[in-house]
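Q: Could you look at this predicted model? Sequence included:
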Amino acid sequence: MSDTSGWGPQAPYGGPQGPRGPYDGPPPGWGWNGGWAPPPPPPKPGVIPLAPLGVDHVLGGTFATMRRYAKPLFGTAAAAYGLLAAVVIAAAVLAYVSVREHFQALSETDATFSWGHGRPLLIAFGAVWLVGLLATLAVNSFIQASCAATLHEAVLGRPATFAAVWRRAWSRTPSVMGVTLLLAFILLLPMAACVLLFVSFFVTVMTQSAAPFGLVFLLLLVVTPLAAWLYVLFAFAPAVAALETAGPLAALRRSARLVRGAWWRTFGISLLAGIIVVVVSLAVRLPLQFATPAPPRVDPGTSASTVMLDQLRSQFGLYALFGLVGSFVTQLAASVFLPLVTAVLYIDQRIRKEDLARTLTEASSVQEPAP
């Protein structure tokens, strides 16, 4: 998988777009014999036409990429999630082995809690949580980079292999990870405001004063739109980091320049993609929830261990396996679908502002060298 020249910044918005190329055809509205004729369709070497895209082209190109390049896309994502599960399980096992004696001491009958035994448990499993958080961040960044790497070839109509996508995504993962971490900090703003709102509610109930709740509610009203605006403004940064080999800060600045003037369009199409993911997820999960067997009735004389065993049998059966598989499939699809939509929007903005269509058309006509 070779890098296509021209993915980097090109002509600025409003700048010269160069002379008309041979693929442009006659001027729109004129036929070769002087009569009216419709303009020729834009070239389409891959999954999207190389022209400004509508919503149907954005979503259609995304679904076409997922269908034609299912093996590199979903194979890479599944392998990454499998690696994530292995890392988290290994970290949990190591943590348990290191504090097994303290855990057994607190699990004994009539055992009382003491910091001598509790502190090692908190430290060990806090380390597991931190390892899982960092591994999840790395895996999600890797999947975003793999989606951009696959779309790079899908737009040009070239094949993409699992190994080639893996190599290219792995080389860009550190930069995409930096961008993802900065975007996560942006999302922490409304989350922190929600936590403060929850705390202020209890303060209001206890002190009979509405001032804390009112102030935090106003803060939430200000912070949430600000975080949404910043998140959309920097939405193209992962694609920039993967396709233009830019660093995290340079990718954020580049995304802001591309989104400028198209914020509402980017927000609307991204929101539509999110709604599609939610609807599909509910369509998979709701039937499984309705099919969940009701817990067995508890008799007064039944022992606690028997009650717990009956509850586990009712809640963890064949349906639970189907639910786990369904959740994994929907998560896998969402982790691929959303980054692809954003990457297609990024290409669309570059076509509109920088005449990227010309570069892609020329690149698609070049024979890809054999590996």
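A: Structure's in. What do you need?
Q: C-alpha only now, for contacts and for neighbours.
A: Noted.
Q: Quick check: chain neighbours aside, which residue is closest to Gln311?
A: Pro295 (6.0 Å; C-alpha to C-alpha, 6 or more residues apart in numbering).
Q: That neighbour and Phe103: what is the separation?
A: From Pro295 across to Phe103, the span is 30 Å (C-alpha to C-alpha, to the nearest Å).
Q: So which of those two has more stuff around it?
A: The residue with more neighbours, out of Pro295 and Phe103, is Phe103; 16 against 13, by other C-alpha atoms under 10 Å.
Q: do you know how far the more buried one is from Gly132?
A: Distance from Phe103 to Gly132, by C-alpha to C-alpha: 21 Å.
Q: before we move on, back to that, what sits against the residue nearest to Gln311?
A: By C-alpha atoms under 8 Å, 6 or more residues apart in numbering, Pro295 lies in contact with 310-311, 314-315.
Q: In addition, the following structure is provided for comparison:
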Amino acid sequence: MSETPGWSSPDQQPNQPQQPPQPPPGYYAPPPPGPQPTIKPGVIPLRPLGVGEIVDGAVTTMRKYPVLLLGAAAVVAAITQIAGLLVQLPFLDDLTSVAKLDPNTMTQQEAMDQLARGVTGFFTGTALSLLLLLVGTVFLSGFITVVVGHAVLGRPVTFSQAWEEFKPRLLPLLGATLLSGLVVTIGVILCILPGIYVGVLFSLIGPALVLERCGVGTAFTRSRVLVNGAWWRTFGILVLAAVISWVISWIISLPFGLLGAASNGFSAEPTAALSVGSLVLSTIGAIIASTITLPFSSAVNVLIYVDRRMRAEGMDIELQRAAGHGGL
């Protein structure tokens, strides 16, 4: 099985041939005088990255591997959105029963009972959709991590190759995602700021676990070590990626929302948004938006990890060797 080379952490490289001394983690050596050559075998230059280069690298990866990234994202988005919609549809009449209350055929108590069933079914569908979204997002983020690992080195990769590399990491990544989500949730409950801090601190767990092929506990440690000293920069890039994703999602979803409103005659009734036509159109918009935003966000996350390793551990030298440039 072919694996993405060059990603082992510093403590995962025993019995290696003698190498020239490497700078310690966190060491920032000044570049030699004069213009420096840019080595770019793949989607990013193999040196510490600027914010724009991280965003551009994510977009370039999507353009270079559209079938792999957009195709996988479309399947995940379609499954999660359609499953939630199918569970919710049977309960729409119950959910709108109060608005349609007819004293001649239904008492207020009967309408409230139907409303309770509708709310229960609606939230059941939402919960199912969120659960499927969690599993789908974990799969997609890990799969994209492998693809980006190849893209950084400019190496082609097929779906089967990426899946074979990622498959052993799927369950550990799911466990790490649930655990980190629990930790972040506890932090948010205690106070919002600790939740945000912990969320950023552990934001690189996925790339570390998949590319370094380490355990869950080690992935938490690796993320904390890599983000340490660069929390604000990591936070800023993640927020930027989230804003870009939100804008893209809003632009794509807006026409479908307008079409849904038009199908109901632009009714001001609150229940108009719960019509079958409106929900179907919003689901289509959500699928299209997620197909673009999920790969983008995941690719940005991986490239933040790559940038942190190049900055803190001199990983750019190892990547240049792996790309066949002899570390020049």
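A: Yep, that arrived. Because the structure is predicted, anything quoted here is derived from the model rather than measured.
Q: tm score of chain vs chain?
A: Overlay of the two chains. TM-score (TM-score structural alignment, normalised by the length of structure 2): 0.74; 291 aligned residues with a C-alpha RMSD of 4.0 Å.
Q: Counting only helices, which of the contacts of Pro295 of structure 1 make the cut?
A: Among the contacts of Pro295 of structure 1, the members found in helices (DSSP state H) are 310-311, 314-315.
Q: Distance to Phe234 of structure 1 and neighbour count added to those, as TSV?
A: Output for those, formatted as TSV (distance: C-alpha to C-alpha, whole Å; neighbours: other C-alpha atoms under 10 Å):
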residue	distance to Phe234 of structure 1	neighbour count
Asp310	50	16
Gln311	47	16
Ser314	46	17
Gln315	42	15
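Q: Looking at the residues you listed, spot the one nearest Gln17 of structure 1.
A: Ranked by distance to Gln17 of structure 1 (C-alpha to C-alpha), these are led by Gln315 at 62.3 Å.
Q: From what I see, that closest one and Pro296 are in contact.
A: No: using C-alpha atoms under 8 Å, Gln315 of structure 1 is not in contact with Pro296; the gap is 10.1 Å.
Q: Map Phe142 of structure 1 onto structure 2.
A: Correspondence of Phe142 of structure 1 to structure 2, assessed by TM-score structural alignment: Phe139.
Q: if I look at its match, how far off is Arg169 of structure 2?
A: Between Phe139 of structure 2 and Arg169 of structure 2 the distance is 9 Å, computed by C-alpha to C-alpha.
Q: Find the residues that touch each one of the two.
A: In contact with both Phe139 of structure 2 and Arg169: no residue, using C-alpha under 8 Å, 6+ apart.
Q: residues in contact with stretch 266-275 of structure 1?
A: With contact meaning C-alpha under 8 Å, 6+ apart, stretch 266-275 of structure 1 is reached by 55, 232, 259, 338, 341-342, 345.
Q: oh sorry, the question was meant for stretch 312-321 of structure 1
A: With contacts defined as C-alpha under 8 Å, 6+ apart, stretch 312-321 of structure 1 is touched by 288, 291-296.
Q: picking that back up, helix, strand, or coil at the match of Phe142 of structure 1?
A: Here Phe139 of structure 2 is helix, with the state taken from DSSP: H, G, I helix; E, B strand; the rest coil.
Q: I figured it hits Leu170, correct?
A: Yes: between Phe139 of structure 2 and Leu170 there is a contact under C-alpha under 8 Å: 6.6 Å.
Q: Just the buried ones from the contacts of stretch 266-275 of structure 1?
A: 232, 259, 338, 341-342, 345 (16 or more other C-alpha atoms under 10 Å).
Q: Please flag which of those residues sit within strands.
A: Using DSSP state E, no member of these falls within strands.
Q: With distance to Gly247 of structure 1 as new columns, can these be given to me in a markdown table?
A: Shown next, in a markdown table, are those (distance: C-alpha to C-alpha, whole Å):
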| residue | distance to Gly247 of structure 1 |
| --- | --- |
| Val232 | 19 |
| Val259 | 18 |
| Leu338 | 22 |
| Val341 | 22 |
| Thr342 | 18 |
| Leu345 | 20 |
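Q: Find the pair from the residues you listed with maximum spatial separation.
A: Pairwise distances across those (C-alpha to C-alpha) peak at 17.0 Å, for the pair Val259 and Leu338.
Q: Just the closest of the contacts of Pro295 of structure 1 to Trp166 of structure 1, please.
A: Proximity of these to Trp166 of structure 1 (C-alpha to C-alpha) peaks at Gln315, which lies at 38.1 Å.
Q: Okay, and the counterpart of Ala219 of structure 2 in structure 1 sits in which element?
A: Taking TM-score structural alignment, Ala219 of structure 2 has Ala251 as its aligned residue in structure 1. Secondary structure assignment for Ala251 of structure 1, by DSSP states H and E: helix 248-259.
Q: Show the secondary-structure elements that that helix is packed against.
A: helix 162-207, helix 211-233, helix 237-243, helix 318-354 (3 or more C-alpha pairs under 8 Å, 6 or more residues apart in numbering; DSSP states H and E).
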